[in-house]
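**Q** Model the structure of this input:
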Amino acid sequence: MSESNGNTAPAASPEKDPADWVTGEEPATGPQKSYLETLARQSDEDVDPDQLTKAEASQKIDDLKN
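**A** Modelled structure (predicted):
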């Protein structure tokens, strides 16, 4: 019988490419739009989150964060 000492980390979930998301073609979510607006202001870039899908918004967030 083995004992668990509680020091095991949970398995990391693999990141899925936004282009492969089942819901990727749905409109961007409210939190995505809000975050995009904040990042766009900080980077002086024009972004219209209302014209982006969930997948596109996720990719744009990654671009603006880098």
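
**Q** Every contact and neighbour count from this point should use C-alpha atoms.
**A** OK.

**Q** Can you check which helix is longest in the chain?
**A** helix 30-43 (DSSP state H).

**Q** Flag every buried residue along it.
**A** For helix 30-43, a neighbour-count test (16 or more other Cα atoms under 10 Å) marks 32, 33, 36, 37, 39, 40 as buried.

**Q** Considering these, which is situated nearest to residue 51?
**A** Among the buried residues of helix 30-43, residue 33 lies closest to residue 51 (Cα to Cα), at 9.9 Å.

**Q** I have a second one here; can you model it like the first so I can compare?
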Amino acid sequence: MTNRTEDPSHNDQASNLEKDPNDWATGDESMTGAQASYLRTLCEEAGVDFDENLSKADASKMIDELQHRTGRGEDH
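**A** Predicted structure coming up:
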């Protein structure tokens, strides 16, 4: 069994999760289906219009903002 801390792919994935969306190589592509689904839910909860034309990077930033606004991103 591989220790996650020694698994290079695990470390790369963790560093990608912390990368600024402005620096994503694919950030200008259309948002993913998962992003769109979650963002639509957050928009409804926050009373904000959903923009289906956001890029991956912009969707990620909006998700972060709306999670904070709705309390969904808070650690409990």
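
**Q** Please convert the buried residues of helix 30-43 of the first structure to JSON lines, extending it with distance to residue 57 of the first structure.
**A** Output for the buried residues of helix 30-43 of the first structure, formatted as JSON lines (distance: Cα to Cα, whole Å):
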{"residue": "32", "distance to residue 57 of the first structure": "7"}
{"residue": "33", "distance to residue 57 of the first structure": "8"}
{"residue": "36", "distance to residue 57 of the first structure": "7"}
{"residue": "37", "distance to residue 57 of the first structure": "11"}
{"residue": "39", "distance to residue 57 of the first structure": "12"}
{"residue": "40", "distance to residue 57 of the first structure": "12"}
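
**Q** what helices or strands is the longest helix of the first structure leaning on?
**A** helix 54-65 (3 or more Cα pairs under 8 Å, 6 or more residues apart in numbering; DSSP states H and E).

**Q** To what extent does the longest helix of the first structure diverge from the second structure after superposition?
**A** Here helix 30-43 of the first structure, set against the second structure after superposition, deviates by a mean of 0.4 Å using mean Cα distance after the TM-score superposition for the first structure.

**Q** Perfect, that will be all.
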